[in-house]
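Q: only geometry, no sequence info:
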């Protein structure tokens, strides 16, 4: 029997956004100035042309050139490794209920902590982030393979390698000084944030707060066809209606993809294939990614990953924490049924894949471990049911959110190149 549809989204579901802060954040989001080698912007891996992701299974951050499916390793300055997880979409992150971020949930709001945010930084966490959405910005800029770059190539990467994150010589302060040294940015921060009176007052948290305001405003998604259905203003028909009945009924999707944003914000092991470098400590050599377990240490969390929201999901391929499935049809056929998995490395979207990228999937014992951890087994779906579910998921596409409110700037104050599709 089908469950009732979730309640419609209202204005009260979102945190308020300062539009002037969002305009400043727009420039910073598209400006490579935040990266160690000034060659990677937030938009490099989260571009609206690719549904706020990058259309790759696993991307190259520092050391990559090009954008989206055309991104490849720079032969003159090659990356040290791929980014280990698929770039997640950024829709509705300004909604109040989005309190847990990243595939493994390593960042979350926690009112019991002094700063209100729980992160792997622990005692090194600084005050001043407006929200978890703001705080998430601090991780990509510290990642060698995403934005920081190698210690041998720039001062940011060097500070990260030395463990200098906070403090006057830390990576965050160095990034903030770069931005403050651009007169147009300093003037904008002085206008938007009254506490910024001089260049020395500009902190990395101010940069993060502006970027968070931009993301919250730009990619709010609540005017899709399905939103009209939830508001009682429209009805679905044909395959889309059948797919909605399956989603909220026999297919069991709503067990995890609940609520108005189609996520329970929980963590579930669903048997998604593991490709790429994996997540390992510096003393480890494996290519596994055990997901939530690396955060909690609880064996029950092995291979569990955060339930993604399904807003605009038809535009955000490939799918899974490692982007191992190229299409919704392929993903739905395998979802929660890893023993029947039809994983095909030929369909994986990687630039110049090598055997090492598939080390886990080539090891029957590791594949069996992933399969054994599945916590929410799903029914095996027929091709017709999959087609119906895809038709329903397409009704979650919201053109207004995909286009964005502010768009892609032509230029940024640093004068660096804005990531853009040719």
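A: In hand now; what should we look at? As the structure is a prediction and not an experimental result, all values here were calculated from the model.

Q: for the rest of this, base every contact and every neighbour count on C-alpha atoms.
A: OK.

Q: in contact with the residue lying closest to residue 64 once chain neighbours are set aside, which residues?
A: The shortest distance from residue 64 to any non-neighbouring residue, by CA to CA, 6 or more residues apart in numbering, is to residue 73 (4.5 Å). Each residue near residue 73 by CA atoms under 8 Å, 6 or more residues apart in numbering is listed here: 60, 63-65, 79, 351.

Q: give the burial count for residue 19, as a bare number.
A: The number of residues packed near residue 19 is 14, by other CA atoms under 10 Å.

Q: just to revisit the earlier point, turn the contacts of residue 73 into CSV, including neighbour count, distance to residue 257 and secondary structure.
A: Output for those, formatted as CSV (neighbours: other CA atoms under 10 Å; distance: CA to CA, whole Å; DSSP: H, G, I helix; E, B strand; the rest coil):
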residue, neighbour count, distance to residue 257, secondary structure
60, 29, 30, coil
63, 24, 36, coil
64, 22, 34, strand
65, 20, 35, strand
79, 22, 36, coil
351, 17, 31, coil
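
Q: how about these in JSON lines, adding distance to residue 363?
A: Output for the contacts of residue 73, formatted as JSON lines (distance: CA to CA, whole Å):
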{"residue": "60", "distance to residue 363": "25"}
{"residue": "63", "distance to residue 363": "29"}
{"residue": "64", "distance to residue 363": "29"}
{"residue": "65", "distance to residue 363": "32"}
{"residue": "79", "distance to residue 363": "26"}
{"residue": "351", "distance to residue 363": "22"}
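
Q: hold the first one in mind and look at this next one:
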């Protein structure tokens, strides 16, 4: 199956992606809703007036886009993003898991890493069955100021002013301009992701010089990745030209990360949604259904308790009682303790970072482990986690992961985020439909076709296609 075939099939199963509108007047026009917590169903000025008041009260303002990136650095980063030369076996690129045609992710519940071939839902294991333990997060808008935490469990965080913390510990470089650039150099290090396992040669049958290191050998792996890039004359020349005054021996993983970060900021910043237009003052940008959904989202449904602000994330960590399905992670497998793995604090178990909801309908499957194949089912889970867990069916995840659902939910529910509680009566089906209309209005139409981001070839001559 080709790239476009796989994507078309995915679109067809979802019945297409809506481009409904969403937008809010920039001034405070009225009150914040009825005293009984219900949402008015009428349209027109009254609906806009109420929504303007709610968004003003919650300080939902237009998002300031990141600064424009150097086009030359962006182009270098674009090639590196699709370049398999920097992976141990020369068989995986950043684009394998963060593909422009798959919502900047990979369309799988849990990613298939080493030992697999193909792209997205069509990717299949050929040498064993190695699943990465979590769903691939998108990279939409990660260059926006304040986005200083990466990964589902927040194991990388920081900024240029305060410094960076990562799984590399003291070896973490501190010269990155953004957390996104710092994030870009982490996936090259794990054996199950880009580095490869001991004893497995590259695609040409040659030894993989990175394979005998461990996942903790960051300081030894990164120079080998840089050597791979510098071994391609075009990359060598561009890196030296783009970082003038840097000796060849001083080109480091930071320089590669800066190029990758520049590309991702330039390519995946998507801030022209109907909601953005509404925030800019175009009250016609949203349908009445989306406006009613926004009132629910920022009101009675309690979504904005965690998905706050204009990017719909508090960048915090919460336990939403996601079904524990799939491989699990580490010593607690088949469970995944999320933030608790990083902090070691028991009350942090099962907490995961609040994802932004921008382009959320393009990112399925949903949850940290891809537990849900339907966005509406994901929303309904948040509205009533206890009922959702009791009714959960793991036949919606990859066939190899079916039958892995851990139904013992006592510990999972013991630290359930109180923010999830709906205010007042449970939402009716028509209210859920309005909520879905609002989520659809968080999609930037430009994101629906990013074929132009994919280069025809890369400097190493390795294939771009997976």
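A: Done, it's in. Quick caveat: nothing in here was measured; it's all calculated off a predicted structure.

Q: TM-score for this pair?
A: The TM-score (TM-score structural alignment, normalised by the length of structure 1) is 0.89; 398 aligned residues with a CA RMSD of 2.0 Å.

Q: under the alignment, what does the residue nearest to residue 64 of structure 1 map to in structure 2?
A: Counting by TM-score structural alignment, residue 73 of structure 1 corresponds to residue 125 in structure 2.

Q: likewise residue 47 of structure 1?
A: Taking TM-score structural alignment, the alignment pairs residue 47 of structure 1 with residue 99 from structure 2.

Q: could you check what's spatially nearest to that match, not counting adjacent residues?
A: In space, and not counting its chain neighbours, residue 99 of structure 2 is closest to residue 105: 5.6 Å by CA to CA, 6+ apart.

Q: preserved in structure 2, out of the contacts of residue 73 of structure 1?
A: Among the contacts of residue 73 of structure 1, the contacts conserved in structure 2 (both residues aligned by TM-score structural alignment, their matches' CA atoms under 8 Å) are 60, 63-65, 79.

Q: between those, which is nearest residue 267 of structure 1?
A: residue 60 (26.2 Å; CA to CA).

Q: that closest one maps to what in structure 2?
A: Taking TM-score structural alignment, residue 60 of structure 1 has residue 112 as its aligned residue in structure 2.

Q: which non-adjacent residue is nearest its match?
A: residue 131 (4.7 Å).

Q: how many neighbours does the one you found have?
A: Residues lying near residue 131 of structure 2 (other CA under 10 Å) number 23.

Q: so what corresponds to it in structure 1?
A: Using TM-score structural alignment, the partner of residue 131 of structure 2 in structure 1 is residue 82.

Q: could I get the contacting residues of its match?
A: By CA under 8 Å, 6+ apart, the contact list for residue 82 of structure 1 reads 58-61, 145, 276-277.

Q: what is the nearest of those to residue 410 of structure 1?
A: Ranked by distance to residue 410 of structure 1 (CA to CA), those are led by residue 61 at 21.6 Å.

Q: re earlier: distance-wise, check the residue nearest to residue 64 of structure 1 relative to residue 145 of structure 1.
A: 12 Å (CA to CA, to the nearest Å).

Q: quick check: neighbours shared by the two?
A: 60, 79.

Q: could you pull out the strands for structure 2?
A: 116-117, 124-125, 149-150, 156-159, 163-165, 317-318, 352-353 (DSSP state E).

Q: tell me which of the ones you listed sits most buried.
A: strand 352-353 (a mean of 24; mean count of other CA atoms under 10 Å).

Q: which part of structure 1 matches that strand?
A: Strand 352-353 of structure 2 corresponds to residues 305-306 in structure 1, going by TM-score structural alignment.

Q: can you give me the helices for the stretch 251-400 of structure 2?
A: Ranges of helices in the stretch 251-400 of structure 2, per DSSP state H, counting those that start in this stretch, are 253-268, 274-279, 288-297, 339-343, 375-383, 385-391.

Q: residues in contact with the residue mapped onto residue 435 of structure 2 from structure 1?
A: Superposed on structure 1 with TM-score structural alignment, residue 435 of structure 2 falls opposite residue 389. Contact analysis of residue 389 of structure 1 by CA under 8 Å, 6+ apart lists 239-240, 242-244, 246-247.

Q: nearest to residue 122 of structure 1 among those residues?
A: Nearest to residue 122 of structure 1 out of these is residue 247 (CA to CA; 39.1 Å).

Q: count of neighbours near the closest one?
A: Residue neighbour count, defined by other CA under 10 Å, stands at 23 for residue 247 of structure 1.

Q: that one maps to what in structure 2?
A: Alignment note: residue 247 of structure 1 maps to residue 297 in structure 2; criterion TM-score structural alignment.

Q: how about that match: what's its closest non-neighbour residue?
A: What sits nearest to residue 297 of structure 2 in space, not counting adjacent residues and going by CA to CA, 6+ apart, is residue 303, at 5.1 Å.

Q: now do the contacts for that neighbour.
A: Residue 303 of structure 2 makes contact with 296-297, 420, according to CA under 8 Å, 6+ apart.

Q: got it, and residue 361 of structure 1?
A: Counting by CA under 8 Å, 6+ apart, residue 361 of structure 1 makes contact with 273-275, 367.

Q: next, give me the two most distant ones among those residues.
A: Among these, the pair separated by the greatest distance (CA to CA) is 275 and 367, at 11.2 Å.

Q: how about residues contacting stretch 352-363 of structure 2?
A: By CA under 8 Å, 6+ apart, stretch 352-363 of structure 2 touches 17, 102-105, 107, 138, 140, 151-154, 306-307, 311-319, 338-339, 368, 375, 439-440, 442-444, 447.

Q: and the contacts of residue 73 of structure 1, which is closest to residue 304 of structure 1?
A: Of all the contacts of residue 73 of structure 1, residue 304 of structure 1 sits closest to residue 60, with 24.2 Å by CA to CA.

Q: so how far is residue 142 of structure 1 from that closest one?
A: Per CA to CA, residue 60 of structure 1 is found 15 Å from residue 142 of structure 1.

Q: before we move on, the earlier item: could I get the strands of structure 2 in TSV, plus columns for distance to residue 223 of structure 2?
A: As requested, the strands of structure 2 are arranged in TSV below (distance: least, CA to CA, whole Å):
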stretch	distance to residue 223 of structure 2
strand 116-117	26
strand 124-125	29
strand 149-150	23
strand 156-159	20
strand 163-165	19
strand 317-318	33
strand 352-353	31
